[in-house]
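Enquirer: Sequence and predicted structure below; questions after.
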Amino acid sequence: MPKNFSQSTKTALAVVVLAVTSLSSQSVADDMSYVTLSANAALTTEYRFRGLSLSNHDPAIQGGFDLSTKSGFYLGAWGSSIESYEGSEVELDIYGGYATEIGNGLTADVGLLAYTYPGSDGTAYLELYGSLSGAIDIVDWTVGAAYVWDQGNVGNTDNIYIYLDASMPLGDTPVSLDGHVAYEDGAFGDDKWDWSLGASYSFEQYSLSVAYVDTNVEDSIGKAAVVATLSASF
């Protein structure tokens, strides 16, 4: 664990680890139909996180797995290759949360996510997230927010990220139009905006997407680009 983790951060991360251990033990002891295990893998022309290229415009390999229960609780891990960061070339995210339908076609999702960078020191931090999803006619939408409280590994400054995603199928085809707009302010952005517009094509367990991604960040990692991603779920 990074040396600069605050005590509150260590405690929160311990809760995530404990939940993973508890749910894994329960999945062995209980009816296995109660727990669903899924996995995903992707190859992308560059890893864009909230509009910024964390792979420095190089291709990235990504993948993860999720363990979900019928009650709505879930745990998972996801990783991606990145541009070298404090000695690490991998981002590994560990998360746990709860998702449930709340009526009127709405779904709520809340959880805690740990960003870690294996091989580095003093870089991991935690983030709380929540979202609400629904549909208006044929348009699926999600509005959400993610909050990082002040932690030693993020300069003792908090951060807020607010976003809106929308997706609309093109007739009866397996193609959909996808849009995204978001605002960020704090440790990782100063009045920062990012947005994207693209299309995705789904076939069997695969998905191919192409999107134009841009930000108002002047650094090279925020410049506009067209990003293509081939992903698979299992």
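Expert: That came in fine, so what should we check first? Since the structure is predicted, the reported quantities are computational estimates derived from the model, not experimental observations. Numbers count the residues shown, from 1 in each chain.
Enquirer: For the rest of this, base every contact and every neighbour count on C-alpha atoms.
Expert: Fine.
Enquirer: my read: residue 117 touches residue 92, true?
Expert: Yes: under the contact definition of C-alpha atoms under 8 Å, residue 117 touches residue 92, with a separation of 6.0 Å.
Enquirer: Among these two, which residue is more densely surrounded?
Expert: Higher neighbour count among residue 117 and residue 92: residue 117, with 24 against 19, using other C-alpha atoms under 10 Å.
Enquirer: ok, now how distant is residue 126 from residue 12?
Expert: Remark: distance between residue 126 and residue 12 (C-alpha to C-alpha, to the nearest Å) = 8 Å.
Enquirer: between the two, who's got more neighbours?
Expert: More crowded of residue 126 and residue 12, by other C-alpha under 10 Å: residue 126, with 26 against 16.
Enquirer: what ranges do the strands span in the protein?
Expert: Ranges of strands in the chain, per DSSP state E, are 35-44, 48-49, 52-53, 60-69, 73-85, 88-103, 106-116, 125-136, 139-148, 159-169, 175-186, 189-203, 206-215, 225-233.
Enquirer: Could I get these in a markdown table, plus columns for distance to residue 25?
Expert: Output for the strands of the chain, formatted as a markdown table (distance: least, C-alpha to C-alpha, whole Å):
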| stretch | distance to residue 25 |
| --- | --- |
| strand 35-44 | 11 |
| strand 48-49 | 33 |
| strand 52-53 | 38 |
| strand 60-69 | 12 |
| strand 73-85 | 13 |
| strand 88-103 | 16 |
| strand 106-116 | 20 |
| strand 125-136 | 24 |
| strand 139-148 | 29 |
| strand 159-169 | 34 |
| strand 175-186 | 38 |
| strand 189-203 | 35 |
| strand 206-215 | 31 |
| strand 225-233 | 25 |
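Enquirer: got another, please set it beside the one above:
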Amino acid sequence: MKKVLFGLVSALTVTQLYAAETSGTISFTNDYRFNGISQTAGDAAVQGSLDVAFDNGIYAGIWGSNVDFGDDANLEIDYYVGYGNSLTDDLSYDVNLAWYSYPGYDAYDGDYGQLNMSLYYGNASLSYGYADDYFNTGESGQYIAVAYSQPLPKGISLDLHAGHSFGDYWGKADIEDYEDYSIGLSGSVAGLDLSAAYIFNSIDKAEETNSGLFRNDNTLVVTVSRTF
């Protein structure tokens, strides 16, 4: 999968058939949560992305963040390439291949690939992700989520999210299959994108971690971003 992904990215860098638009984002957040579980031991993260989108619907990008797994892992870099298009004025879809990597992580080789698919209807979305070798464990991991964003006055949105982590990895790892939820507000001020979301989940009390590595307790995540 890694060879396929980087082959597609290489092909995109040499094509001149379609006009392309590039964009980048830098973000600051008080906790990097991935599917409800902290990747920074509850500490702050600086994140950034660079994307290129072609007129034919193909896009590619790179995203990065600091992480803390309690060993020598301190950086995550994700690469992705995908395709999106509209079926009707209200209905659209997106499919991408992503490669999650951890440069400089000598204690463990956690790099893995994942197929992601999303369907959008109005302000609602349904997404599904499948990794046949989740975090390079030899076990599959799957994630399905629904989200809805309701516009409010003053350019603010009410954002709702519910996700379910399942597959062979979950249950054989320390945590069984579980659900994560969030409710938050988002908007833009002076060129900055602001969001605040309260995150909670269905993880059993015996498996709940409210401090330190991979904390999964209820928390408020605040993020400030700038796109250029």
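Expert: Cool, the structure landed. A quick note: this is a predicted structure, and the numbers were derived from the prediction, not measured.
Enquirer: residue in the second structure matching residue 102 of the first structure?
Expert: The equivalent of residue 102 of the first structure in the second structure is residue 87 (alignment by TM-score structural alignment).
Enquirer: what's the closest non-adjacent residue to residue 53 of the first structure?
Expert: In space, and not counting its chain neighbours, residue 53 of the first structure is closest to residue 221: 4.9 Å by C-alpha to C-alpha, 6 or more residues apart in numbering.
Enquirer: State the distance from the one you found to residue 56 of the first structure.
Expert: 6 Å.
Enquirer: can you check residue 24 of the first structure too?
Expert: Using C-alpha to C-alpha, residue 24 of the first structure is found at 36 Å from residue 56 of the first structure.
Enquirer: which one in the first structure is aligned with residue 118 of the second structure?
Expert: Per TM-score structural alignment, residue 118 of the second structure is aligned with residue 131.
Enquirer: Would you agree that match is in contact with residue 144?
Expert: Yes: counting by C-alpha under 8 Å, residue 144 is a contact partner of residue 131 of the first structure at 3.9 Å.
Enquirer: now the top helix by length along the second structure: which residue numbers in the first structure?
Expert: In the second structure, assigned by DSSP state H, the helix with the most residues is helix 2-14. Here helix 2-14 of the second structure aligns to the first structure at residues 13-25, judged by TM-score structural alignment.
Enquirer: what comes up buried for the matching stretch?
Expert: For stretch 13-25 of the first structure, burial by neighbour count (16 or more other C-alpha atoms under 10 Å) applies to 13, 16, 19, 20, 23.
Enquirer: Return the residues in contact with the closest residue to residue 37 of the second structure other than its chain neighbours.
Expert: Leaving aside its sequence neighbours, residue 37 of the second structure sits nearest to residue 216 (C-alpha to C-alpha, 6+ apart; 4.7 Å). Applying C-alpha atoms under 8 Å, 6 or more residues apart in numbering to residue 216 of the second structure gives the contacts 36, 37, 38, 200, 201, 203, 208, 209, 210.
Enquirer: before we move on, what about residue 115 of the second structure?
Expert: 95, 96, 97, 98, 129, 130, 131.
Enquirer: and these, which are buried?
Expert: 95, 96, 97, 98, 129, 130, 131.
Enquirer: mind checking what the fourth one lines up with in the first structure?
Expert: When the first structure is aligned by TM-score structural alignment, the residue opposite residue 98 of the second structure is residue 113.
Enquirer: quick one, what contacts its match?
Expert: So, once contact is read as C-alpha under 8 Å, 6+ apart, residue 113 of the first structure ends up touching 93, 94, 95, 96, 126, 127, 128, 129.
Enquirer: 7 Å instead, please
Expert: Each residue near residue 113 of the first structure by C-alpha atoms under 7 Å, 6 or more residues apart in numbering is listed here: 93, 94, 95, 96, 126, 127, 128.
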